[in-house]
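> Fold the following, please.
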Amino acid sequence: MKLRSAQWYAGEDRNAYIHRAWMRRGIPGDAFAGRPHIAIANTASDLTPCNAHLAEVAQSVKNGVHEAGGVPLELPVVSLGETQVRPTAMLWRNMAAMATEEMLRANPIDGVVLLGGCDKTIPALLMAAASVDLPAVVVPGGPMLTGTFRGAPLGCGTDVWRLSEEVRAGTLSQEQFTRSESAMIRSRGHCNTMGTASTMALVAEALGTVMPGTAGIPAPDSRLLEAAHGTGRLAVEMIATDRRPSTFLTRASFHNAIVTLAAIGGSTNAVVHLLAIAGRLGVELTLDDFDRIGSSVPLLVDLLPAGRFLMEDFHRAGGLLAVLSEVRDLLAADALTVTGQPLGDHLEDAPIWDPEVIRTRSAPLAAEGGIAVLRGSLAPGGALIKPAAASLHLLQHRGRAVVFDSIEDFHARVDDPDLDVDADSVLVLRGCGPKGYPGMPEVSNMPLPKKLLEQGVRDMVRVCDGRMSGTAYGTVVLHVVPEAAADGPLARVQTGDIISLDVANRRIDVEVPDEELARRAPSAAALAGFARPERGWQRLYVDHVLQADSGADLDFLVGSSGSEVIRESH
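Okay, the predicted model is just below:
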């Protein structure tokens, strides 16, 4: 077995001496003689609360690597905490991917175990691994246990949105809202709803990048440490067989990811992440594939925000493999995984233990669980809506636009009692795309105007070029392409224009003649609000970020550079 790390350690010259000597800090001499060196790319950080426990997970990975004859080497990488990082963690997903890729390429390693959990960490790690193309396997950090408040379970994120709206509506006191805070986060782990973190962990397993049966194990569950140990052993095996991302991540793998996304009722954020990962691999994937493959897949998982239960229940009920077994005929079951075996081989004994949480194919939560891709005069490049999280009566709707030129404009005016808005209005928020904000923040699920909440209104059609938290819900059209800051039609919409939504026919239109829309100047207030950074990462990002339909990656990061290091350092 020819090891990449031997390029650093083999031989008797000065360079090999330096590489070995500086690593000999308790490592035995035989570590440099034919044993594979495995990096553990760890996103643990006290400022990423959902990933703070990954140091313990890393130790179990190390034990497994040691047992299999490898040399484990922990490598801290950029960590992005969704709840903490401002202005939005998505601004740095590409930076985290680029930094991780460069560190994997620059160091004497033969393979990597990727430890992630919070929303952007698994996508960034997979983008990096795809671009450097060393043997790589993911260990998701797992969801937290279910907390309760006033005797009822709390869903992370989803119940934050719900309870905060109840405060604004006057049906929950501020004191009670604050008391719920200490009950929301019961344990280590990421959000316990089917938000982006849970979605990306499960989708990563469906892609074939996670040891089957691992994604969705709760973070405090001892079986996660067992799986981490097994993953360490697997990483050594992957190097022996040269099992790299390019050898098993194919178009069929992404087909399986899309089927999974629909069947679990996963986050719309997965679309932009999967497009970015595919772009790093050179796999052809488009927005239309998500609708074509996923729109007819039944929704089988009854979890918040689209259903009732939480991730601890999902694991108890059989987990992802039970879901995939139920939709096996819709999968490309021969697509390979990190184990070297097809995905279908792992579905032979995967029963559903609680059909209330994971529905059978004959009794789905919804007949169609996929994400719908809309096009029309308002979104010529496409936009998304998650019908399972929307209100049925709003899936076909016409209403008068109420336009906000920035998130600051929205916050300043939404609760103004004189705002000219009613339940049939369409709330439009622009300037929140990749370039305009910058970073495409999770603001598309706009809070409803207070005066409408007080009237009992709980959902409205909302349109935005930004993203939405995977834990959120509502009739939200998002990821509008082109965004307003890229001179999309959204920049020319005016308050009072009629917007029509027709999800069944996949349309989102502004009822303004094309000629008139083209003649209009973009909103001066919107233009004034667009990001214009002068330096640093934000400047690089705004100058090079692609639109949402291309995964919002940077144009110069699309594709792979491989693992070769061109120049020696000494």
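> rest of the way, CA atoms for contacts and neighbours
OK.
> my read: Ala335 touches His255, true?
No. If you go by Cα atoms under 8 Å, Ala335 and His255 don't touch, sitting 9.3 Å apart.
> how far out from the middle of the chain is the lengthiest strand in the chain?
Criterion DSSP state E: the longest strand present in the chain is strand 396-404. Here the centre of strand 396-404 is set off from its chain's centre by 28 Å, with Cα atoms, centre = their mean, to the nearest Å.
> likewise stretch 197-213?
11 Å.
> Distance from the chain centre to whichever strand or helix holds Glu408, please.
Taking DSSP states H and E as the criterion, Glu408 maps to helix 407-413. Relative to the chain's own centre, helix 407-413 is displaced by 27 Å; criterion: Cα atoms, centre = their mean.
> for comparison, sequence B:
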Amino acid sequence: MDLRSRNITLEPPQRALLKGVGLSDEDLELPLIGIANSFSELSPGHIHLRTISDYVRRGIRYAGGTPLEFNTIALCDGLSGAFVRHKEAQRYTLPHRDLIADSVEMAIEANQLDGLVAIGTCDKIVPGMLMACARLGIPAIFVFGGSMLPGRYKGRVICGGATEMIEATGQYKAGALSKEDMDAMVENACPTPGACGAMVTGNSMGVIAEALGMGLPGSGTVPALDMRQLRLAELAGRRIVSLVRAGITARDVISREAMENAIRVLCATGGSTNCILHIMAISREAGLDVDLDLIDELSRRTPHLCPLIPSGEFSVPEFHDAGGVQGVMKRLAPLLHLDCMTVTGETLGKNLERAEVRDERVIRPLHDPYKPEGGIAVLKGNLAPEGAVVKQSAVSERMQYHVGRARVFDSEEDATEAVLAGKVHEGEVVVVRYEGPKGGPGMREMTTVIGAIWGKGLQNSVSLITDGRFSGAIRGPAIGYISPEAAEGGPLGVIEDGDLIEIDIPRRKLEVRLDEAQIRERLARWTRPAFKVERGCLRMYERFSSSANKGAVIEP
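Here you go, the predicted model:
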């Protein structure tokens, strides 16, 4: 077997250094497998990953490989998200996705490792790891950290720090929820480690990893520290050695057809709009031609089969017990590319022969879907020439079409203050701009203002549009990711208070009722606001990140 690690292990100085970390001559003759572990004590999504890594290491050893572990950072969007008093912290979470990809690339290439097992859980960590896998093109497998079990309070399901906590905090700040109830919800929200237990971004990305074929069957939805997860982790260790020996690389798995499969699964499960950013970024690393038009086309032709929180009533652990990703792909089989290679070493079609649906309430049949179209919709128009994204499955029927006067804010803080102060009224459209990748910088989640809108009871009468992004936990008429962003001279930057905004989700339309001449005249007078950051990593992101329609990636 031709191992690229021999570039290092055959030379005396390097062999001596590797013996300095405890490796034997026998170890150095085996495939060297990197384990990129995002363990951290800073969030419930990553606190348990050392245990998972132990099982991966065991599997690698059993299969005849040498495991070598290194770490990446892992930030939690929730910890810097809705209602945080100093939300400047969240400017770092999206840029750190790209830093993870870079750090994994550096560790693998600088050490000439033969294969990669990437372990991660939450919103930006999973796509960062998958970006690295696609970029490197070596044998690789992804191990998802698993879903948190839901908490309960007074008969109400609480999926971590996500939807229920955000909306309840809005109610509490608006005086509609008692401190006793708020404190009790805090106490009961996160009973186990893992990604918040709804179909929010973390779990949505776990589902995408499995649907792509980069995670083993069952791995994308299994509860955290469930013994089934630990057995899958050990199997992943065994499988990576087999992939190295067979020469099956991540780029053999992450094909255009596999990405189409993953997009369909995202749409069928009502997954997070944030995943669109990450699909674009992963596709770019893999050299795939994927754009927003393709995503919208696939969503229109893929029924929404799984009513998962926040678009429905079931948690991700319940989805797992009902059949999980393999179950929904079995339902979607007539629409999928079944000849795609997976990390099992077999095709998707072969994997699905073993799949089953165990609860039709959770995974509906094609002929009786939860909703006829997928959960994601891409809107375009003179406000979003290059696209905007909405989770249509989480928007009420009443708000699928809305025309209202614009209330324009240049930051989320200003918009939130106005909503909580009662200065935003029924029928209006809240416009939050200069929150995109460059304009933020960092493209924060507009979760606090959405929580405020819910807290004031305006979710069925007020829409929000922004060049920022959203937590996968939100629901309601929230249209984000507008491209080009305001800071790049997009039309959003010249909207004025009182302009009439038209949102038509069924017709995929986002327009301001101005003619082209009026928009051109305003744009001619527009000047870009001054840069906000003078040092540190955000300075580069502010200057070189792309708009959301290209994945908000660094493009120097």
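> And the TM-score, once the two are fitted together?
Here the superposed chains carry a TM-score of 0.94, computed using TM-score structural alignment, normalised by the length of structure 2; 546 aligned residues with a Cα RMSD of 1.9 Å.
> picking that back up, against structure 2, what's the mean shift for the helix holding Glu408 of structure 1, could you check?
Its match in structure 2 and helix 407-413 of structure 1 itself, once the structures are fitted together, sit a mean 2.3 Å apart by mean Cα distance after the TM-score superposition for structure 1.
> Output the residue interval of structure 2 matched by that helix.
Taking TM-score structural alignment as the measure, structure 2 aligns residues 412-418 with helix 407-413 of structure 1.
> Show me where the stretch 351-500 of structure 2 has its strands.
376-381, 384-391, 401-409, 429-432, 463-466, 478-483, 500-504 (DSSP state E, counting those that start in this stretch).
> Give me the helices and strands touching the last one, please.
Where contact means 3 or more Cα pairs under 8 Å, 6 or more residues apart in numbering; DSSP states H and E, strand 500-504 of structure 2 is packed against strand 401-409, strand 509-512.
> So for Met165 of structure 2, which of those sits nearest?
For those, the distance to Met165 of structure 2 is smallest for strand 401-409, at 25.1 Å, taking Cα to Cα.
> Need the residues that contact the closest one.
415, 424, 427-433, 463, 495-506 (Cα atoms under 8 Å, 6 or more residues apart in numbering).
> Go ahead and build a PyMOL selection from the buried members of these.
For anyone working in PyMOL, the buried entries among the contacts of strand 401-409 of structure 2, judged by 16 or more other Cα atoms under 10 Å, can be selected with:
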select buried, resi 415+424+427+428+429+430+431+432+433+463+495+499+500+501+502+503+504+505
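> quick one: contacts for the nearest residue to Ile554 of structure 2 once chain neighbours are set aside?
Closest residue to Ile554 of structure 2 apart from its sequence neighbours, by Cα to Cα, 6 or more residues apart in numbering: Ser545 at 4.3 Å. Under the criterion of Cα under 8 Å, 6+ apart, the neighbours of Ser545 of structure 2 are 437-438, 552-556.
> doesn't Ser38 make contact with His46 of structure 2?
Yes. Using Cα under 8 Å, His46 of structure 2 is in contact with Ser38, at 6.5 Å.
> list residues touching both of these two?
Both His46 of structure 2 and Ser38 are in contact with 74, 120, where contact means Cα under 8 Å, 6+ apart.
> returning to what we had before: for my notes, please list the strands of the stretch 351-500 of structure 2 in TSV and give distance to Ile33 of structure 2 for each entry.
Putting the strands of the stretch 351-500 of structure 2 into TSV (distance: least, Cα to Cα, whole Å) gives the following:
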stretch	distance to Ile33 of structure 2
strand 376-381	37
strand 384-391	38
strand 401-409	50
strand 429-432	46
strand 463-466	43
strand 478-483	37
strand 500-504	50
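> Compare these and give me the one nearest Val241 of structure 2.
strand 376-381 (37.0 Å).
> ok, residues contacting the closest one?
Applying Cα under 8 Å, 6+ apart, the external contacts of strand 376-381 of structure 2 come out as 267, 270-271, 273, 292-293, 295-296, 299-300, 386-393, 505, 508-511.
> Would you list the buried entries among those residues?
Buried among the contacts of strand 376-381 of structure 2 (16+ other Cα under 10 Å): 267, 270-271, 273, 292, 295-296, 299-300, 386-393, 505, 508-511.
> So what does Pro217 of structure 2 match up with in structure 1?
Using TM-score structural alignment, Pro217 of structure 2 pairs with Pro212 in structure 1.
> And Lys330 of structure 2, what's its match in structure 1?
Aligned partner of Lys330 of structure 2 by TM-score structural alignment: Ser325.
> Distance of its match relative to Ile358 of structure 1?
11 Å (Cα to Cα, to the nearest Å).
> which one of these two has more residues nearby?
Neighbours per residue (other Cα atoms under 10 Å) separate Ser325 of structure 1 from Ile358, with Ile358 holding more: 31 against 21.
> Run through the residues that contact that one.
By Cα under 8 Å, 6+ apart, the residues touching Ile358 of structure 1 are 300-302, 314, 317-318, 322-323, 352.
> how does it look with 6 Å?
By Cα atoms under 6 Å, 6 or more residues apart in numbering, Ile358 of structure 1 lies in contact with 300-301.
> and Tyr511 of structure 1, what pairs with it in structure 2?
No Tyr there; residue 511 of structure 1 is Glu. Counting by TM-score structural alignment, the partner of Glu511 of structure 1 is Arg513.
> Its match: neighbour count?
15.
> now swap in Leu352 of structure 2 and tell me
Counted with other Cα under 10 Å, the neighbours of Leu352 of structure 2 add up to 18.
> Just tell me what it corresponds to in structure 1.
Leu352 of structure 2 maps onto Leu347 in structure 1, by TM-score structural alignment.
> ditto for Glu105 of structure 2
Aligned partner of Glu105 of structure 2 by TM-score structural alignment: Glu101.
> out of everything not next to it in sequence, what's closest to its match?
Among residues not flanking Glu101 of structure 1 along the chain, Ala128 sits closest, at 4.4 Å (Cα to Cα, 6+ apart).
> how much space between the one you found and Glu102 of structure 1?
8 Å.
> and those two? which has more neighbours close in?
Ala128 (30 against 17).
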